[in-house]
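Asks: sequence unavailable; structure follows:
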C-alpha cells in the first residue's frame, strides 16, 4: 500500500498537519480498500504545536520507506533540525515523492532539493522564500507546483488542492473526485493564489513630493488619464515624472494607475451588484474587454469568478 508520511515538527500549523491526514486516510479505492497508509512522523517524542502537544506514533524512521512525504508549514519558521534535512535528502535519493504545504516550503528549501526548480508557498511568505533561496524560482500566483518528484503548495486550503491532485495522480480522477466530495471541495478550483493577494501600492516615503500626485491619481483613476495629464498635474516633464516614480515607488506612473484601477474593481466586485461592464467604467478601464484582460492578468481569475468567491 502507498505510505504517506506527514512530518510533524515543533510549531507545526495544525491545519496543515491535519489536511493530508484527513484526506489521505479517508481515500478509498473502487474495491473499498484504503488507498493509503498514513503515518505521523516527528523528530522528537513530543511536538509542541502551540495550541496543543502532539505525540507522533512514528519517529523520523517512519520516513525511510514512505512513498510520499508531506511537509506541513510551521509558525515563525524556526531552525530545521539537521537530522530532519538529512532524512528528507535520503528519502529523495531513494525516489520518495516529497510535497510541502504552505510555509513547509521553507523546510523543503533548506534541503537544497528545490534548487533550480519552480516552487510556491503562501503569498505572504513568497518574497522571503525567494530572498533566502535565490536558486529557487518562486511563483507566488499558483495554488501548487508539480515538478514530478517534488511538489509545493500555497497556504491553507491550497494544501487540500495539492492532496486531491496527488490522489488523482496516484489513483485517477474517479477516486480523487470521491475524495473531493468527502472534503466538500471542488476537484479543481478556477484561478490561482493571485486572486487572494492584497494588491497594495508600494510604500511611498512620508513627505514625498509625489504624495499629492498619488492622491490625485487615485481620486481621478476613473478618468482617461494619460502620462501627460499626470505630468501636467505634477508640474514636471514626463521624463522627470517617470524618473521620480521609479526612484520613490519602484514602478511607473501608468503601472501605478493600473494597480489602483484593479484594486478599485476588486472592491466594486466585492461590495456592489454592478454589472461587470459598469465596473470596467467605474474603475477607469477603456473597455470591458481591456478590463477583463487586465484583471485576469493581475488577479489570476475572471471578474465573474472573483465576485463569486468574494462577494
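Replies: Great, that's in hand. All of these numbers come straight from a predicted model, not from anything done at the bench.

Asks: C-alpha only now, for contacts and for neighbours.
Replies: OK.

Asks: now the helices for the stretch 1-150 of the chain?
Replies: For the stretch 1-150 of the chain, the helices defined by DSSP state H, counting those that start in this stretch cover 14-25, 82-93, 104-110, 126-132.

Asks: longest helix in this structure, by number of residues?
Replies: Looking across the chain with DSSP state H, the single longest helix is helix 253-271.

Asks: just name the most buried of the helices of the stretch 1-150 of the chain.
Replies: Across these, averaging neighbours per residue (mean count of other C-alpha atoms under 10 Å) puts helix 104-110 on top, at a mean of 24.

Asks: contact partners of it?
Replies: When contacts are defined by C-alpha atoms under 8 Å, 6 or more residues apart in numbering, helix 104-110 is touched by residues 71-74, 77, 80, 85, 100, 114-115, 119-121, 129, 133, 152-153.

Asks: what about versus this one:
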C-alpha cells in the first residue's frame, strides 16, 4: 500500500478547524492502516502562524522545503481575504504538481486567485459563493453541495465539510470500513455524501418570526411520526388551515408539506445510518407509515432505496 503525503498549507488568519479537522481524519486512518498517510504542515517561511481564533500553529517546514505531496490541503479563514501574494504565486506554481488538490471553506478563494479553478466546478462556504462567482466568473460555483469533485481537484463548503470530504477521500484511498471507523472515533454525527445540501431541513428553511409558527417547526422536528397535516399543524398554531399555510410559507420560505417531507427524510436517514432498526420500524418512526411510502420518498429525493442507502453506511463484513 503506497503511503500518501498530505501537506496542509498554513498562513496567518487560517481557520484552525479547516486544518485540524481533515488532518484528524487522515491521522485516524493512519492509526487504522499504519503507513497509509504521512501528515505535514508548512507555511511560507516556516514560521508559526496565528489562526483566526488566536491559536498559534507551528509548521513542520517552509513550503519551499517540502517535496510535491500526494494531497495538498488548502484551508480557508480570514487570511484568504488579503493573502500574501507569495502564497498565491506558490500555489499557482506548485499546486498543480500534487496528485490531489483539496480546499476547505474559503481555501477555494486561494485556488481561484491562483487560476486553478478556471473552467471547473467548485464550492465554498455558502456565505462566500456569490463573492467567489462574481470575482472569478471562469469558475462554475455550486453553492449547494457539501463538497465537489472535479477531476483531481476537490473543494468543500464551510468548516466541518472538510471533515466530510476527508472521510470520502479516506474511503477512496483505503476502504469504506476504515472511513466509517474514523467517523465513529471522531463522533461525527453524520457522514454526509458530497451531493447533500450544506444545510439540514431545519437550517435551510428560515426560522419563523411568530412564536406559534416557531413552535410548529419544533413540533415537526421532534415528532416526525405524528399527524403533520396542514389541518393538524394549523390547529396547533390556532390558525385556520389557509391562513396557517400562507403564513408558514411566507415566514420560512417553504410550504408546510415540503418542510415536513425534508424533516421526515432526514430523520429516516439518521435512523438508517446510526441504528439497526428495521426498514419497517424506521418508516413508522419517521412518519411514512409503510416501507413503500418511505422507499418512494428516498428514490425521489436521493435516487436510491432505503436498503441500499443503509448498505452504504453499514457494509457487509469482509469474508
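Replies: Everything's here; your move. Values in this document were obtained by computation on a predicted structure and should not be read as measured data.

Asks: can you calculate the TM-score here?
Replies: The TM-score (TM-score structural alignment, normalised by the length of structure 1) is 0.62; 280 aligned residues with a C-alpha RMSD of 5.1 Å.

Asks: quick one: average offset of the longest helix of structure 1 versus structure 2, please.
Replies: If you overlay the two and look at helix 253-271 of structure 1, the average distance to its match in structure 2 is 3.7 Å (mean C-alpha distance after the TM-score superposition for structure 1).

Asks: quick one: the helix or strand following that helix to structure 2 mean distance?
Replies: Using DSSP states H and E, the helix or strand that follows helix 253-271 of structure 1 in sequence is helix 276-282. After superposition onto structure 2, helix 276-282 of structure 1 sits on average 2.1 Å from its aligned residues (mean C-alpha distance after the TM-score superposition for structure 1).

Asks: count the residues that sit near the closest residue to residue 277 of structure 2 other than its chain neighbours.
Replies: Nearest in space to residue 277 of structure 2, with sequence neighbours left out and distances taken as C-alpha to C-alpha, 6 or more residues apart in numbering, is residue 271 at 7.2 Å. Neighbour count of residue 271 of structure 2, defined by other C-alpha atoms under 10 Å: 19.

Asks: same check on residue 198 of structure 1?
Replies: Neighbour number of residue 198 of structure 1 under other C-alpha under 10 Å is 12.

Asks: helix or strand for it, which one?
Replies: Here residue 198 of structure 1 is assigned to no helix or strand, by DSSP H and E.

Asks: quick one: contacts for it?
Replies: Residues in contact with residue 198 of structure 1 (C-alpha under 8 Å, 6+ apart): none are found.

Asks: cool, residue 209 of structure 2 as well?
Replies: Residue 209 of structure 2 neighbours (C-alpha under 8 Å, 6+ apart): residue 251.

Asks: can you show me the strands along the stretch 1-150 of structure 2?
Replies: Counting by DSSP state E, counting those that start in this stretch, the stretch 1-150 of structure 2 has strands at residues 4-9, 37-43, 49-50, 56-57, 61-62, 71-74, 100-103, 121-122, 140-141, 147-150.

Asks: turn the helices of the stretch 1-150 of structure 1 into TSV, including distance to residue 164 of structure 1.
Replies: TSV is the format used below for those (distance: least, C-alpha to C-alpha, whole Å):
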stretch	distance to residue 164 of structure 1
helix 14-25	8
helix 82-93	22
helix 104-110	18
helix 126-132	23
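
Asks: which one of these lies nearest to residue 144 of structure 1?
Replies: Closest to residue 144 of structure 1 of the helices of the stretch 1-150 of structure 1 is helix 104-110 (C-alpha to C-alpha; 11.0 Å).

Asks: out of the strands of the stretch 1-150 of structure 2, deepest packed?
Replies: strand 71-74 (a mean of 26).

Asks: packing partners of that strand?
Replies: Other helices and strands packing on strand 71-74 of structure 2, by 3 or more C-alpha pairs under 8 Å, 6 or more residues apart in numbering; DSSP states H and E, are strand 4-9, strand 100-103, helix 107-113.

Asks: what packs against the shortest one?
Replies: Read it as strand 100-103 of structure 2. Applying 3+ C-alpha pairs under 8 Å, 6+ apart, one finds that strand 100-103 of structure 2 contacts strand 71-74, strand 153-156.

Asks: that strand vs structure 1, mean deviation?
Replies: Following the fit onto structure 1, the mean deviation recorded for strand 100-103 of structure 2 is 3.2 Å by mean C-alpha distance after the TM-score superposition for structure 1.

Asks: chain center to that strand: distance?
Replies: Distance, stretch centre to chain centre, for strand 100-103 of structure 2: 15 Å (C-alpha atoms, centre = their mean, to the nearest Å).

Asks: same question for the longest one.
Replies: The chain centroid and the centroid of helix 107-113 of structure 2 are separated by 18 Å under C-alpha atoms, centre = their mean.

Asks: swap in stretch 160-173 of structure 1?
Replies: Distance of stretch 160-173 of structure 1 from the chain centroid (C-alpha atoms, centre = their mean) equals 18 Å.

Asks: which positions in it come out as buried?
Replies: Buried residues in stretch 160-173 of structure 1, counted by 16 or more other C-alpha atoms under 10 Å: 160, 161, 162, 163, 164, 165, 166, 167, 168.

Asks: ok, so of those, who is nearest residue 179 of structure 1?
Replies: Closest to residue 179 of structure 1, out of all of those and judged by C-alpha to C-alpha, is residue 164, at 7.1 Å.

Asks: quick one: secondary structure of that closest one?
Replies: Look at residue 164 of structure 1: counting by DSSP: H, G, I helix; E, B strand; the rest coil, its state is helix.

Asks: check contacts around the nearest residue to it once chain neighbours are set aside.
Replies: Excluding its sequence neighbours, the residue lying closest to residue 164 of structure 1 (C-alpha to C-alpha, 6+ apart) is residue 176, at 5.8 Å. Shown in contact with residue 176 of structure 1 (C-alpha under 8 Å, 6+ apart): 27, 164, 165, 167, 168, 187.

Asks: one step back: could you dump the helices and strands packed on strand 100-103 of structure 2 into a markdown table with distance to residue 24 of structure 2 added?
Replies: Formatted as a markdown table, these follow (distance: least, C-alpha to C-alpha, whole Å):
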| stretch | distance to residue 24 of structure 2 |
| --- | --- |
| strand 71-74 | 13 |
| strand 153-156 | 16 |
